[in-house]
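Engineer: output the structure for:
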Amino acid sequence: MSQLGEIQQAILNDDLGAVASLDVPESYRGVTVHKDEAGMFEGLESRDKDPRKSLHVDEVPTPELGPGEALVAVMASAINYNTVWTSIFEPVSTFKFLERYGRLSPLSKRHDLPYHVVGSDLSGVVLRTGPGVHNWKPGDEVVAHCLNVELEGPDGHNDTMLDTEQRIWGFETNFGGLAEIALVKANQLMPKPGHLTWEEAASPGLVNSTAYRQLVSRNGADMKQGDVVLIWGASGGLGSYATQYALNGGAIPVCVVSSPEKAEICRKLGAELIIDRNAEGYKFWKDENNQDPKEWQRFGKKIRELTGGEDPDIVFEHPGRETFGASVYAARKGGTIVTCASTSGYMHQYDNRYLWMNLKRIIGSHFANYRESWEANRLIAKGLIHPTLSKTYSLEETGQAALDVHRNAHQGKVGVLALAPEEGLGVRNHELREKHIDGINAFRNV
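Structural biologist: Alright, predicted model coming up:
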């Protein structure tokens, strides 16, 4: 049996104490993009770029373990939109990030390679820890958030997201979670929720933490009870968590979706106010260069019909170019538009009169700091927020999984099995699971 096979069997047999005595393999399988293929999609529109062509499953050397780091045997991972961006080399090739990181120190030079092992989520078991790690040991069952931060300068010590050397692991660093082994900083690790399977536990990390900071944290919109919250893509990876946080926090979500099936998912979560943007036929852009304010007005009218005349206190933004003008218009006077992404385009246009004359605010929100990630994971572990996993693929099928996300042909989150040989493994707290099984399965078989 191979070294990885021995590690896998120890984990599957719940013999976690044996993990420390097993040798770490010299190599492992990881999902990669290749530097010499960074130009393979030149001349194609984004929608025509196919992740199945650029994502490879390669045998790669196990990286050197440095101070404050951990090697994790990855049981499962998940697809985020940053993996799609990496796979289609937009807006820039991620090898530029690896080159920049490689210039920081001799240790970070490890990341500057002609291949990039991608992925910003994982659940698994700690294999080894580097010098200076005291809170984690081999055999610990963990999930990882994706904040990679150096904290050698002053800027990040009030909010680690402001550190000048803040990066997203698996996107701006190498050795990510779509692999059999991953390299993380030890302060990325959090306890695996015991009532979830490996694939369920792997799926919330990035999007759950992002939604928490963006909507709940004082660093984001600082949502309060009774707030009307307009949520774009409310059944998607980010929006599904925003919908749950709004409902849990006593807010009133207005869920924007693109199909009756996605509307039904929001109803399963407990939302009542839902707009099917395709059924309503909104066309916020007249052409490539000009928006249609009358469509903003029609959209705002629909929101007020649902809310009894109230405009949104908070707009949860992430589509970007396609929707941003409508978002700025729709927010109430003194309201907040909080944005964490631009999946439909980065160059936003909006009518600034609606912003300045109505004292609205635009807040930029990017992932989450360690404390926010820990709080978000704690809510998962207590069964107050549920994973939104809809479908799981094998490591070899990661390209197809990324294509599903690229084309919005998915619900919630899409998982990927690594060392876990099948779905349904890794549950420790069966009683808590049974209590919340409907919420855990809300996105399945839709």
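
Engineer: going forward, measure contacts and count neighbours with C-alpha atoms only.
Structural biologist: OK.

Engineer: Gly281 is in contact with Phe299, correct?
Structural biologist: No. Using CA atoms under 8 Å, Phe299 is not in contact with Gly281, being 10.1 Å away.

Engineer: in terms of neighbours, single out the busier of those two.
Structural biologist: Neighbour count, other CA atoms under 10 Å: between Phe299 and Gly281, Phe299 has more, with 22 against 9.

Engineer: buried residues, the helix of greatest length in the chain. List them.
Structural biologist: Longest helix of the chain, by residue count under DSSP state H: helix 293-307. Residues of helix 293-307 classed as buried by neighbour count (16 or more other CA atoms under 10 Å): 293, 295-296, 298-303, 307.

Engineer: turn those residues into TSV, including distance to Gly233.
Structural biologist: As requested, the buried residues of helix 293-307 are exported to TSV (distance: CA to CA, whole Å):
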residue	distance to Gly233
Pro293	21
Glu295	18
Trp296	17
Arg298	19
Phe299	15
Gly300	17
Lys301	19
Lys302	17
Ile303	15
Thr307	18
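
Engineer: I'd guess Pro25 is in a helix, am I close?
Structural biologist: No. Per DSSP: H, G, I helix; E, B strand; the rest coil, Pro25 lies outside any helix segment and is coil.

Engineer: roughly how far apart are it and Val33?
Structural biologist: 22 Å (CA to CA, to the nearest Å).

Engineer: more crowded one of those two?
Structural biologist: Per other CA under 10 Å, whichever of Pro25 and Val33 has more neighbours is Val33, with 27 against 14.

Engineer: contacts for whichever strand or helix holds the more buried one, please.
Structural biologist: Assigned by DSSP states H and E, Val33 belongs to strand 27-34. Residues from elsewhere that reach strand 27-34 (CA atoms under 8 Å, 6 or more residues apart in numbering): 4, 54-62, 86-87, 114-118, 178-181, 395, 398.

Engineer: and for comparison, fold this next one:
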Amino acid sequence: MDALAEAVMSGASREDLERLTPPQDYLAAHLRREDVDMFHGVADKDVRKSLRVGTVSMPQLAPDEVLIAVLASSINYNTVWSAMFEPVPTFRFLEQFARQGHWQARHDQPYQVVGSDAAGVVVRLGSGVRHWSVGDHVVVSPAYVDDQEPGTHADGMMGGGQLAWGFETNFGGLAHYAVVRASQLIPKPAHLSWEEAACNTLCAGTAYRMLVGEHGARIKQGDVVLVWGATGGLGAYAAQFVRNGGGIAVGVVGSERKAQLARALGCKVVLNRQELGLDSHTGDDPTLTLKLGRRLGAAIRREVGEDPHVVFDYVGQATFGISVFVVRRGGVVVTCGSSTGYRHHYDNRYLWMKLKRIVGSHVANLAEQWECNRLISLGSIVPMLSALYPLDDVGEAARLVQTNKHIGKVGVLCLAPRAGLGITDPARRAAVGEDRLAMLRSG
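Structural biologist: Now for the predicted structure:
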């Protein structure tokens, strides 16, 4: 560990941190351009083979950027896509970004540091950064936006230059240090440990925008909301938002253990996808899609008495046709991802003739992230951390997500030497309760 990192871990003052020079190289989980063809013709694209942990060069800071000493990060499915080099190698994104010139050119390297979540300490400020100081404890929004673009000022996610940090950019969060724009910074919830804080921003923010924010489904009291994968990284936050908003969450899960967790998260109804015959469905057979949709709809009506107002779908190809079919007349299917494949097939008759809507959603703008973070800071929403790995074992952590053997979020310790560090408001933590904060880590 370098001197600056050691100072961060010892709780050094802002003045002491400012006196220390960042290292020229740092440890990071990264992909190599030379490996992009390694999975051609291979059935199992095992991300443990492509994710490397080693030193990379420290980039220079742009005026609107900060350098963060990363204490913890987490695995998201975009890192799995990156490490499989699918649907396209993300080095193409870096090349495209670099063609803008100026500071963007730094991103086109023979390596890409991945990771779209981080919690840590600000250790350097670009010359144009305001409102933040060295020593601040922060979490990072993955929305990498251009504040000089007109669309950004209406909604940060609508700017044409909006990118996913650590996926479409370099210098991401699965590392000892990360480079982020000041417009990505959010105060770290003081009652959370580093690893608990690091697992929220991408998934909780995304679920907030999909369900609560003005650009999504805008759920209201009494809404029936079908949540696919209700104990997954996104679904577990969705279930909490539905519960808090007075809705009726109907969770779909794959095991009795997950069913118990879904109920604890606030799902009033839990359905096992295996019992419904959904487990092996790929979404390619339209006749089977309608058959399974009718079966699922009947199960929901039997338990709730009516069809869902909203379907929360991030599973994609395997579920999307069913989602469009099962949502009620005038209802909304809100989607943010496609972990089972991005070519969705659905019967359009059930969309147009029943006046349903499909809403595409992507991450969250900074205002939405701050509102979501406020709920986390209040303890209304709790972290969904279920497992924790050291940075050296990041490949195993990503493999767990790749093979869908996880629940909630899988965390990664970066500079933090052990779990449980970084808590600066123990009174708030006690009020929220250790059992709630460790909900997915118990039993």
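
Engineer: need the TM-score from the superposition.
Structural biologist: For this chain pair, the superposition-based TM-score is 0.97 by TM-score structural alignment, normalised by the length of the second structure; 440 aligned residues with a CA RMSD of 1.3 Å.

Engineer: just to revisit the earlier point, the strand holding Val33 of the first structure against the second structure, how far on average?
Structural biologist: For strand 27-34 of the first structure, the mean distance to aligned residues of the second structure following superposition is 0.5 Å (mean CA distance after the TM-score superposition for the first structure).

Engineer: starting at the chain centroid, how far to that strand?
Structural biologist: 20 Å (CA atoms, centre = their mean, to the nearest Å).

Engineer: specify, as a residue range, where it falls in the second structure.
Structural biologist: Aligned using TM-score structural alignment, strand 27-34 of the first structure spans residues 25-32 in the second structure.

Engineer: can you check stretch 158-172 of the first structure too?
Structural biologist: Under TM-score structural alignment, the match for stretch 158-172 of the first structure in the second structure covers residues 154-168.

Engineer: longest strand anywhere in the second structure?
Structural biologist: Longest strand of the second structure, by residue count under DSSP state E: strand 65-75.

Engineer: next SSE downstream of it?
Structural biologist: Counting by DSSP H and E, the next helix or strand C-terminal to strand 65-75 of the second structure is helix 77-84.

Engineer: quick one: buried residues of the helix or strand just after that next one?
Structural biologist: Next helix or strand after helix 77-84 of the second structure toward the C-terminus (DSSP H and E): helix 91-98. Going by neighbour count (16+ other CA under 10 Å), the buried part of helix 91-98 of the second structure is 91, 93-98.

Engineer: superpose on the first structure and give me the mean offset of the helix or strand following helix 91-98 of the second structure.
Structural biologist: Scanning forward in sequence from helix 91-98 of the second structure by DSSP H and E, the next helix or strand is strand 111-113. Here strand 111-113 of the second structure, set against the first structure after superposition, deviates by a mean of 0.3 Å using mean CA distance after the TM-score superposition for the first structure.

Engineer: over in the first structure, find the residue span strand 111-113 of the second structure aligns onto.
Structural biologist: The aligned range for strand 111-113 of the second structure in the first structure is 115-117, by TM-score structural alignment.

Engineer: from the chain's centre, how far out does the matching stretch sit?
Structural biologist: Taking the mean of its C-alpha atoms, stretch 115-117 of the first structure sits 19 Å from the chain's own mean (CA atoms, centre = their mean).

Engineer: contacts for that stretch, please.
Structural biologist: 30-35, 95, 170, 174-179.

Engineer: which position in the first structure aligns with Val134 of the second structure?
Structural biologist: In the first structure, the residue matched to Val134 of the second structure (TM-score structural alignment) is Pro138.

Engineer: might you report the residue contacts of its match?
Structural biologist: Listed by CA under 8 Å, 6+ apart, the contact set of Pro138 of the first structure reads 16-17, 19-20, 125-129.

Engineer: overlap between the residues you listed and the second structure?
Structural biologist: Contacts from the contacts of Pro138 of the first structure that recur in the second structure, judged by both residues aligned by TM-score structural alignment, their matches' CA atoms under 8 Å, are 17, 19-20, 125-129.

Engineer: just the buried ones among those, please.
Structural biologist: 19-20, 125-129.

Engineer: among these, which lie within strands?
Structural biologist: Within these, residues falling in strands by DSSP E are 125-129.

Engineer: between those, which sits nearest Arg428 of the first structure?
Structural biologist: Using CA to CA, Val125 is the member of these that lies nearest Arg428 of the first structure, at 13.9 Å.

Engineer: who touches the residue nearest to that closest one when sequence neighbours are not counted in this structure?
Structural biologist: Using CA to CA, 6 or more residues apart in numbering and skipping residues adjacent in sequence, the residue nearest Val125 of the first structure is Glu141, 4.6 Å away. By CA under 8 Å, 6+ apart, the contact list for Glu141 of the first structure reads 123-126, 191-192.

Engineer: still touching in the second structure? Go through these.
Structural biologist: Conservation of the contacts of Glu141 of the first structure in the second structure, assessed by both residues aligned by TM-score structural alignment, their matches' CA under 8 Å: retained contacts are 123-126, 191-192.

Engineer: and those residues as JSON lines, adding distance to Thr164 of the first structure?
Structural biologist: As requested, those are arranged in JSON lines below (distance: CA to CA, whole Å):
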{"residue": "Ser123", "distance to Thr164 of the first structure": "28"}
{"residue": "Gly124", "distance to Thr164 of the first structure": "29"}
{"residue": "Val125", "distance to Thr164 of the first structure": "30"}
{"residue": "Val126", "distance to Thr164 of the first structure": "28"}
{"residue": "Pro191", "distance to Thr164 of the first structure": "27"}
{"residue": "Lys192", "distance to Thr164 of the first structure": "29"}
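
Engineer: out of those, the closest to Glu45 of the first structure would be?
Structural biologist: Nearest member of those to Glu45 of the first structure, counting by CA to CA, is Ser123, at 34.1 Å.

Engineer: tell me who's in contact with the corresponding residue of the first structure for Leu211 of the second structure.
Structural biologist: Using TM-score structural alignment as the criterion, Leu211 of the second structure maps onto Leu215 of the first structure. Leu215 of the first structure makes contact with 221-223, 242, 245, 316, 338 under the criterion CA under 8 Å, 6+ apart.
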